[in-house]
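Chemist: Here is a sequence together with a model predicted from it:
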Amino acid sequence: MSEAHLKPEKDYSKDADKIIPEAQELAKTNVQAAIDKLAVLEKQARQASDLATTSRVLVTIVTICKEAGDWSLLNDQVQVLSKKHAQLKQATTKMVQTVMGFLDETPNLETKLSVIDTLRTVTEGKIFVEVERARVTRILSDIKKSQGDLNAAADILCELQVETFGSMTRREKTDFILEQVGLCLERGDYTQAAILSRKINKRYFARKPKKTPEQLEKERKELEEREKTRAADEPPPEKDEDVTDLKLRYYYQQIQLANHDHNYLEVCKHYRDVLDTESIEQDPEKLRAVLARIVYYVVLAPYDNEQHDLLHRIQQDKRLSLVPVEARLLKLFTVHELMRWHEIVENFGPQLCSTDIFDAELDPANPDAFQRWQDLRKRVIEHNVRVVAKYYTRIEFGRLTQLLDLDEDETERYVSDLVTSKTIYAKIDRPARIVNFSKPRDADDVLNEWSSNMRSLLNLLERIDHLITKEEMMARIMPKKGKA
């Protein structure tokens, strides 16, 4: 049974109504005497398990210290009161929450840090104040970050395992983890950032269907009923709240992580998740920017079955009409036709290089943009090699280099890379200067193909026979012309 439901052995509320005002008046002249007077009442209420009175006394003591401006005494009292034998947990929680409210009123940073240190000390290892400890730790982390000590800020915040906190709301947990990931990204610790981001379940950000007024009213009544029966130490019931801000923070962090590893396909998927957000869909400028990036990154992704499927699904999105230049670029990668790199540069270069995604010239401040420009050229060449492999079984090496607009070394390298990745089959006969794209087949393959072709032919013949028989039967049952 929680402390809130324990019946006190004796009710000291009337004593508190009398002693607390007297102590507050005495504190104007003698703070220590006022605290001593309240300490007697605190002991009596604590031993009688009178939670309400104990909480009032603890809050009054720390408030008297704060109003007197004696922050050192406040720190001492917080530690002493929290260590009292059989101290009531909820009373301690109330005291810690009250002192947290004093942080903005501290006279200087040094005093504020001392109070934070005290709060972190008295809350360490105590589950019933884990949320308060997390919030104080975040304040300390923000202070360290503002002072420029990014490593200390990240270390302080990342020591918290907030995903295990049962009394913290899901939204606050997610916000904490996103803050941890953000600090790791700022200091360049991408490995730790990736580990921390896996603690967030993406289903939390799933777009929920809009509810009818009747459903909303029903949920409101259910929440009210649950609130009435909820114990004082239980977290409030979760509500269906808007998490768009958390969703966008999460996916933009994931985009940053994927970009660091040059995992363009994952970046494209994350932008598609960003696109599936109401605030993005309703803002034409943001919608166009996200659509353009989806096209850029799916084109940059290395070819495989997943990329090929995603490429065609993106092309079917009618909203691509908002970004006509990117739509034309995407279409070039979906048809089996050769692309000329110089034409790509001429037709799409100005538009692509006007974004922060591409840069045709090496910029020391943004080397990744230049790398993506080089990767785009690589994807164009790989596309051309696949097109050639589709239409040719054998081709002279000189003719292949002419079709690809490359020299012989580059041509051999790109063909070899695609063969290694098993995207195409090819063999290069250097003495004869011939590239063979036809895959040799053994007797089993030939026989299987012949058997499949014969089965298809017989199925067609059977279908034709059935249709002829059907027509003959229909002709017999139809009345002849000229007969009644």
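Modeler: Ah, there it is.

Chemist: CA only for contacts and neighbour counts going forward, please
Modeler: Will do.

Chemist: can you map out the helices along the stretch 1-150 of the chain?
Modeler: 13-26, 31-47, 51-67, 71-82, 89-100, 109-123, 130-146, 150-158 (DSSP state H, counting those that start in this stretch).

Chemist: Run a quick neighbour tally on Leu51.
Modeler: Residues contacting Leu51 under the criterion other CA atoms under 10 Å number 25.

Chemist: Go ahead and confirm it touches Ala4.
Modeler: Yes. At 7.2 Å, Leu51 counts as touching Ala4 under the criterion of CA atoms under 8 Å.

Chemist: shared neighbours, those two?
Modeler: Common contact partners of Leu51 and Ala4 (CA atoms under 8 Å, 6 or more residues apart in numbering): Gln90.

Chemist: Double-check Phe128 against Lys89; I have them as touching.
Modeler: Yes. Contact status for Phe128 versus Lys89: in contact at 6.9 Å, counting by CA under 8 Å.

Chemist: Which one's more surrounded, these two?
Modeler: When Phe128 is set against Lys89 and neighbours are counted by other CA under 10 Å, the residue ahead is Lys89, at 20 against 17.

Chemist: how far away is the more buried one from Thr137?
Modeler: Distance from Lys89 to Thr137, counting by CA to CA, to the nearest Å: 20 Å.

Chemist: do the same with Leu329
Modeler: For Leu329 relative to Thr137 (CA to CA), the value is 49 Å.

Chemist: can you map out the strands along this protein?
Modeler: Under the criterion DSSP state E, the chain carries strands at the ranges 394-396, 427-429, 434-436.

Chemist: Okay, one more to line up with it:
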Amino acid sequence: MDNTVSELLSVDSTFRDEPRLEDLSDLATKTLDIVESMLKNTATRDVEFLKTVLLELMMAEKRCRMARDGASNARICTFIIQLLYDIRDLPNVSYYLILLSRKRGQLKAAITAMVNLAKSWIAEIPDMEARMNLIDTLSHITLGKMYLETQRAEVAFTLARIKEEAGDIAGAADDVHNVEVDTFGLLPKQDKVRYLLEQMRLHLLNKDYLRFYITSKKINESLLDSEEYSAHKMKYYEYMIQYHLNEGDYFEIAKAYHKRMDTALKQGGTGWILDMECMLLFLLLSPISDETVKYREDIVASNEKNMKETPMLTTLFKEFLSNNLIPFPLEENISNAIRAHVVFTDTHLPGGDVRLAVLSDRVVQHNILVVSKYYTAVQLVRLSELLNVDCAKLEEEISSMVHAKTVHAKIDRPAGIIRFGERKSTDAVLNGWSKDIAAMPKNKGKGGKNRRRGKNDNEGEKRELVFKMEDQEYAQVLRMLGNGRLEAYCFDGNKRLCHIRGKMRKRVWVNAGDIILVSLRDYQDSKADVIAKYTPDEARSLKAYGELPESTKINETDLYDEEGDGGIDFQDVSSESEEEDGKADDKFDIDDL
């Protein structure tokens, strides 16, 4: 108890008592000696005798409390509680716990010592009603007291364990969910993680997946990377696998097994092999997408040595990354090994038959994707012969892949032909051609870098019309803000603060109402970067092509500042091979004539 008191007094001032006014340790020792001698010399301990003993102790407790002597007061309070417990007067144990904790000016050291002593008796009390009464008493005392956060968490999870053993899973889950251990400042991090994992486990048993997800987000996964949290990390991802299995998210399950495999490798042993096999199989079960394909490639690149432990599964896994057709159904030896694996049995993870059917679908989808890379059109019957799949199954899989945008295809059922590839409209083809032309080099026939660069009124007419790319947008200047900044209205309906950047080839005077081309920022939607300004003729051409709204008003001013004072600088993409403006060449050149 003395160690507990000293630990309490060494923490922050929020959780410790005020400085004591008087040292009454001698008084406490003398009082306890007197009471102990009374107990030894008295054979019959009736009610009147107990009242006399308790009165003596309560008087000493009051003096210690008034003198703010936390250590002496804690000794007396715990002696009172221990005395009542020794005679198995459990109702009075709860009564005096509440009475002493509610005394005016009661010291935190005394309350903490009593709670720590009482909670150690919970497991020893055989009578369930008395045990629950003691738990309720401790819960009431610890409620709202920051210096008793650790004790409150222990009592709450002890209550949940009792309810779980009694079969009340829902009640146990509710009890632990109401304890916000993530906000407890005194609770060590390892204990917080342990309690949060217990919450996750109970929510899984209760099939309350929403609360499970909320609780799982309270654990910082980067914290689990420390070696001291290895056991917690394995348990955390085991619970996450159960959650994602219920959601049907095989890709997240594969990533969870990857985390477990890395942790098991650091710990040593052979347990990581099973986690690696599960990771590979769930990656094969994941829907085909750019993300999953990239993840598979990274796994092969970083675990080439480890994958040699499972040669058969590794061979199948690499086949999914190749442009080769996978025989369907799978070869007998591979098929038997897969059917016997824990992933496809119900002993470890429920739903093995469902996952086995999904794996067959993934093989068919892989083969369809391979065929789409080499064929633009193929007869349905011929494709059925190549893949050894009936036509109805092929139509179903192709439809699901088209819906998921994994492959572009159309099925001509009357003709029995499947056409692969995205069909572009005439406008899309024309726009693509225009963008390709705009991206071609534009410095041919303009002379070398010694060519004098001066004002050229016809420069705008010679420039190729630049169309916007995917991450770009047309805009109209609303007002100038100075320092290379302006406010523009983008034709996607948003106003943005634009910044002019890039190397200079010439100085361009930008006015309100000018049409410009801006590059959007992925991380700042309210800001953009100016990359080009259109002349009025170019703006009208864009309007004619349908790139600008019909209601757009074209600013007729297009001024070039010869001296550069007050102009706003930005790069003309057609002049990267030339020198910056401002480097004049005094030598005579025949191009000047």
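Modeler: Perfect, thanks for sending it. None of the values given here were measured: they were computed from a predicted structure.

Chemist: I'd like the TM-score for the two structures, please.
Modeler: Once superposed, the chains reach a TM-score of 0.82 (TM-score structural alignment, normalised by the length of structure 1), with 417 aligned residues with a CA RMSD of 2.2 Å.

Chemist: Any idea which of the helices of the stretch 1-150 of structure 1 gets closest to Leu178 of structure 1?
Modeler: Among the helices of the stretch 1-150 of structure 1, helix 150-158 comes nearest to Leu178 of structure 1, with 10.7 Å by CA to CA.

Chemist: ok, and for that closest one, which residues are buried?
Modeler: Residues 150-151, 153-154, 156-158 are the ones in helix 150-158 of structure 1 that count as buried (16 or more other CA atoms under 10 Å).

Chemist: do stretch 331-350 of structure 1 as well
Modeler: Quick answer for stretch 331-350 of structure 1 (16+ other CA under 10 Å): 332-333, 338-341, 349.

Chemist: so what's the counterpart of Met307 of structure 2 in structure 1 up against?
Modeler: Under the alignment by TM-score structural alignment, Met307 of structure 2 pairs with Leu320 in structure 1. By CA under 8 Å, 6+ apart, the contact list for Leu320 of structure 1 reads 291, 326-327.

Chemist: related to what we said a few turns ago, now go through the buried residues of stretch 331-350 of structure 1 and say which are in helices.
Modeler: When DSSP state H is applied, the buried residues of stretch 331-350 of structure 1 are split such that 332, 341, 349 fall in helices.

Chemist: Out of those, which comes closest to Leu406 of structure 1?
Modeler: Set against Leu406 of structure 1, the nearest of those by CA to CA is Trp341 (10.2 Å).

Chemist: counterpart of the closest one in structure 2?
Modeler: Matched across to structure 2, Trp341 of structure 1 falls on Phe328, judged by TM-score structural alignment.

Chemist: list the contacts for that match?
Modeler: Shown in contact with Phe328 of structure 2 (CA under 8 Å, 6+ apart): 363-364, 387-389.

Chemist: helices and strands around the longest helix seen in structure 2, which ones?
Modeler: Identified as the longest helix of structure 2 according to DSSP H is helix 352-374. The helices and strands touching helix 352-374 of structure 2, judged by 3 or more CA pairs under 8 Å, 6 or more residues apart in numbering; DSSP states H and E, are helix 271-285, helix 391-403.

Chemist: The last one vs structure 1, average offset?
Modeler: Right, helix 391-403 of structure 2. Following the fit onto structure 1, the mean deviation recorded for helix 391-403 of structure 2 is 1.5 Å by mean CA distance after the TM-score superposition for structure 1.

Chemist: Where in structure 1 does that helix fall?
Modeler: Using TM-score structural alignment, helix 391-403 of structure 2 pairs with 408-420 in structure 1.

Chemist: Go ahead and confirm Thr98 of structure 1 touches Val59.
Modeler: Yes. Thr98 of structure 1 is within contact range of Val59, at 6.6 Å (criterion: CA under 8 Å).

Chemist: So for those two, which residue has more residues nearby?
Modeler: The neighbour count for Thr98 of structure 1 versus Val59, taken as other CA under 10 Å, is higher for Val59 (20 against 16).

Chemist: what do we get in structure 2 for the more buried one?
Modeler: Aligned counterpart of Val59 of structure 1 in structure 2: Thr78 (TM-score structural alignment).

Chemist: same deal with Arg377 of structure 1?
Modeler: Aligning on TM-score structural alignment places Arg377 of structure 1 opposite Ser360 in structure 2.

Chemist: Relative to Leu325 of structure 2, how far out is its match?
Modeler: Ser360 of structure 2 is 13 Å from Leu325 of structure 2, by CA to CA.

Chemist: Then Ser286 of structure 2?
Modeler: Ser286 of structure 2 sits 18 Å away from Leu325 of structure 2, going by CA to CA.

Chemist: next one: Leu32 of structure 2
Modeler: Per CA to CA, Leu32 of structure 2 is found 87 Å from Leu325 of structure 2.
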